[in-house]
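Asks: kindly generate the corresponding structure for this input.
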Amino acid sequence: MSTISVEEVKAFTLDVLEDHAYKKAEVITMLQEVQEKYHYLPEVALLQLAEGLKVTAQTIYGVATFYAQFSLDPKGKYLVQICNGTACHVRNSMLIYDALVKKLNLQTDKKTTKDGLFTLETVACLGACSIGPVMVINETVYPHMDPETAAGVIDMLYNRKNGD
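Replies: Alright, predicted model coming up:
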């Protein structure tokens, strides 16, 4: 997994603060921009936002942990979400999840592959019940999934990364 420098994160976060004129009311948008850049919220960015907005680090951390859209853990290049809402669940979406856990060689306490390429999550509902079970990777929706097809999508993305 590639590492990011503290200096880079601080510089980017300072730019975000400046772009939003250090307005506390825009903290959620600032957090979204940082997460969009790094795929999670690095601790140094939270501290930089707190300093720049003249609030406690606990205040920023509280906002970041209140909203499910934010992650404090690094995410992979590909965020793989398996819908486990009722319609997808009854169509065996968890078989897809289990197959991908095995394919990606994830341990029970880890969601991201060691190479930082994939993060696997379940979500409560993606709102695509008629085409379930559904898998979303980044912004792309994959309808009518089954374990084998989902594994094929992962292979395709992995091969793309490796230039095959």
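Asks: contacts and neighbour counts: CA atoms only from here.
Replies: Fine.
Asks: where exactly do the strands run in this structure?
Replies: 78-83, 118-123, 135-137, 140-142 (DSSP state E).
Asks: among those strands, which is the most enclosed?
Replies: Greatest average neighbour count among the strands of the chain goes to strand 78-83 (a mean of 24), per mean count of other Cα atoms under 10 Å.
Asks: what packs against that one?
Replies: Judged by 3 or more Cα pairs under 8 Å, 6 or more residues apart in numbering; DSSP states H and E, the packing partners of strand 78-83 are helix 93-103, strand 118-123, strand 135-137.
Asks: please report how far the residue nearest to residue 74 when sequence neighbours are not counted lies from residue 32.
Replies: Of all residues not flanking residue 74 in the chain, residue 40 sits nearest, at 5.2 Å (Cα to Cα, 6 or more residues apart in numbering). Distance of residue 40 to residue 32, given as Cα to Cα, to the nearest Å: 9 Å.
Asks: one more to put side by side:
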Amino acid sequence: MAERFFAPDVPELRERWGSFTWTSANEKTARMYVGRYPEGRQQSAVIPLLDLAQRQVGDETGTQGWLPIPVIEYVAAYLGMPPVRALEVATFYTMFNLVPVGKYHVQVCGTTPCMLRGSDDVLSACKSRGLKKGHTTADGLFTLTEVECLGACANAPMVQINDDNYEDLTEESMGAILDSLARGEAPKPGPQDGRQTSCPAGGPTTLKKMAERNYDYRPQWNAAAGEGA
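Replies: Take a look at the predicted model:
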């Protein structure tokens, strides 16, 4: 698991991000998020607002986005909460990047199911293309992070790249995804071995007709129940 630390709060950081404000579109979105909570509970919107701020930083920098300390302080002030409370949230959830990242943030799951199913091969594909854990490539395209469980154990090994999951990976398929992104293409997310979502490898073993269409098995079940009576 990568260490969690803030980018140094130096004058250059303050000069670049100290005047951060919502874009007109994001101001409307921020008001919408805050409006979901009753009076006096507006601080409950801190997670969606931090995410919104990270995405705005990403749009401005051409990256996946991150949260400079002045931007976190802006969100805290917007919600009328102490800055340290927003800083606590940002450091707790790994969905928030505390240092600059590349255009594509490659998060490789290294927890037991993915490890047993080949996450080392996934990391090998990354390494062979110059990606190093905890670093951004010189061209600014990729940042590689090894993370804890991302909740797709049935499709191990898997990675999350920005907002998309890529599952059922091999060293070859992971390499193909990275190469496609490097060319400016958009590889299809989800399972990479042809299976349907998280169905058994090789296809379903029961209720097979349901994979073809919304097949109604109830007449057969009713008939069988009648024979049993």
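Asks: circling back: just tell me which of the helices and strands packed on strand 78-83 of structure 1 ends up closest to residue 161 of structure 1.
Replies: Minimum separation from residue 161 of structure 1 across these (Cα to Cα) falls at strand 118-123, 11.3 Å.
Asks: so which elements touch that closest one?
Replies: strand 78-83, helix 93-103.
Asks: same list, these, but as a markdown table with distance to residue 139 of structure 1 please.
Replies: Formatted as a markdown table, those follow (distance: least, Cα to Cα, whole Å):
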| stretch | distance to residue 139 of structure 1 |
| --- | --- |
| strand 78-83 | 9 |
| helix 93-103 | 18 |
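Asks: who wins for proximity to residue 127 of structure 1 among these?
Replies: Closest among those, using Cα to Cα: strand 78-83, at 8.9 Å.
Asks: biggest helix in structure 2, by residue count?
Replies: helix 46-61 (DSSP state H).
Asks: who touches that one?
Replies: Contacts with helix 46-61 of structure 2, where a contact means Cα atoms under 8 Å, 6 or more residues apart in numbering, come from 22, 26, 30, 33, 63-67, 71-72, 75-76, 79, 86, 89-90, 96-97.
Asks: if we go to 7 Å?
Replies: Applying Cα atoms under 7 Å, 6 or more residues apart in numbering, the external contacts of helix 46-61 of structure 2 come out as 30, 64, 65, 66, 67, 72, 75, 86.
Asks: spatially, which two of these are the most separated?
Replies: Largest pairwise distance in the contacts of helix 46-61 of structure 2, by Cα to Cα, is 20.2 Å, between 64 and 86.
Asks: how near is the residue nearest the centre of structure 2 to residue 106 of structure 2?
Replies: Nearest to the geometric centre of structure 2 sits residue 163, at 4.4 Å (Cα atoms, centre = their mean). As judged by Cα to Cα, residue 163 of structure 2 and residue 106 of structure 2 stand 10 Å apart.
Asks: the corresponding residue of structure 2 for residue 111 of structure 1: what's it in contact with?
Replies: Matched by TM-score structural alignment, residue 111 of structure 1 corresponds to residue 135 in structure 2. Applying Cα under 7 Å, 6+ apart, we find residue 135 of structure 2 in contact with 143, 144.
Asks: now the helices for structure 2?
Replies: Using DSSP H, helices in structure 2 cover 11-17, 24-34, 46-61, 69-79, 83-92, 112-116, 119-127, 171-182, 218-228.
Asks: rewinding a little: possible to save the helices and strands packed on strand 78-83 of structure 1 as CSV with distance to residue 27 of structure 1?
Replies: As requested, those are arranged in CSV below (distance: least, Cα to Cα, whole Å):
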stretch, distance to residue 27 of structure 1
helix 93-103, 34
strand 118-123, 25
strand 135-137, 27
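Asks: among these, which comes closest to residue 152 of structure 1?
Replies: Nearest to residue 152 of structure 1 among those is helix 93-103 (10.1 Å), distances taken as Cα to Cα.
Asks: list the contacts for the equivalent of the residue nearest to the centre of structure 2 over in structure 1?
Replies: When structure 1 is aligned by TM-score structural alignment, the residue opposite residue 163 of structure 2 is residue 139. Counting by Cα under 7 Å, 6+ apart, residue 139 of structure 1 touches no other residue.
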